[in-house]
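Chemist: Sequence plus the predicted model coming up.
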Amino acid sequence: MPYVVSGILLAVAIIFPLAVPMYAHADPHLFSFPFFFWYQMLWVPICAILIGICYKLMTTEDKRRRAVLQDQAGRRGRHDAGGEAK
């Protein structure tokens, strides 16, 4: 599930700034900047936040998977050390 969420967040961060016809107009102005420019600049921190969320999701999932693998390896080691037949 973290992979799907990260993929969606990254797609949003890529697609919305690239959808130029959606924001290719001058109005409304913000501090005398046309909409075209301030909309693009608005996406800079938004993309940074979305990428940060993706990074956190992926590192958390990586830690979880590593813990599961170590747990499985630990169980196999204890099973083998117990002298039981394979």
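Modeler: Structure's in. What do you need? Numbers count the residues shown, from 1 in each chain.
Chemist: contacts, neighbours, all on C-alpha from now
Modeler: OK.
Chemist: And the helix or strand containing residue 9, what's buried?
Modeler: Using DSSP states H and E, residue 9 maps to helix 2-18. By 16 or more other C-alpha atoms under 10 Å, the buried positions in helix 2-18 come out as 6, 9, 10, 13, 17.
Chemist: Take this one as well and set it beside the first:
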Amino acid sequence: MSNAPEATRAVVTPLRVVIALCLVAPFVALLWVGSYAKTDPVFIGIPFFYWYQMLWVVLSAAMTMTAYRLWQRDRRAARTCHAAGTAHTATAEDGGAVK
């Protein structure tokens, strides 16, 4: 028998889906150029094409920070459950969220 540790499978939880959406949304919003390749509406004299992209700089930073904080919460919960010897799963009672 091998002394190698058992490989654990990644569990897809609602929290991890939110993390993924926070990280993917800026890419989708900015790679879909046709949605913002226009000049109107103008905001304080700046065409839409430019201020939309600059708005996503701020939104991307906020969404990345949110994803990082949620990931920390998920890792902390996993360590707590692992230390207690319980399974790290989401239940219907807590809405599928990891506390």
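Modeler: On my side now, so go ahead. This one's a predicted model, so the numbers in the text were calculated from it and none came from an experiment.
Chemist: What would you report as the TM-score here?
Modeler: Once superposed, the chains reach a TM-score of 0.78 (TM-score structural alignment, normalised by the length of the first structure), with 73 aligned residues with a C-alpha RMSD of 1.4 Å.
Chemist: what's the counterpart of residue 27 of the second structure in the first structure?
Modeler: Residue pairing (TM-score structural alignment): residue 27 of the second structure is matched to residue 14 of the first structure.
Chemist: Check the spacing between its match and residue 20 of the first structure real quick.
Modeler: 12 Å (C-alpha to C-alpha, to the nearest Å).
Chemist: Point me to the residue sitting closest to the centre of the second structure.
Modeler: residue 19 (2.0 Å; C-alpha atoms, centre = their mean).
Chemist: What's the match for residue 83 of the second structure in the first structure?
Modeler: That one, residue 83 of the second structure, aligns with residue 70 by TM-score structural alignment.
Chemist: tell me the SS of its match?
Modeler: Secondary structure for residue 70 of the first structure, judged by DSSP: H, G, I helix; E, B strand; the rest coil, is helix.
Chemist: One more: residue 27 of the first structure?
Modeler: Under three-state DSSP, residue 27 of the first structure comes out as coil.
Chemist: What residues does it make contact with?
Modeler: Neighbouring residues of residue 27 of the first structure by C-alpha atoms under 8 Å, 6 or more residues apart in numbering: 34, 35.
Chemist: Give me the distance between the aligned partner of it in the second structure and residue 86 of the second structure.
Modeler: Taking TM-score structural alignment for the superposition, residue 27 of the first structure sits opposite residue 40 in the second structure. To residue 86 of the second structure, residue 40 of the second structure is 55 Å away according to C-alpha to C-alpha.
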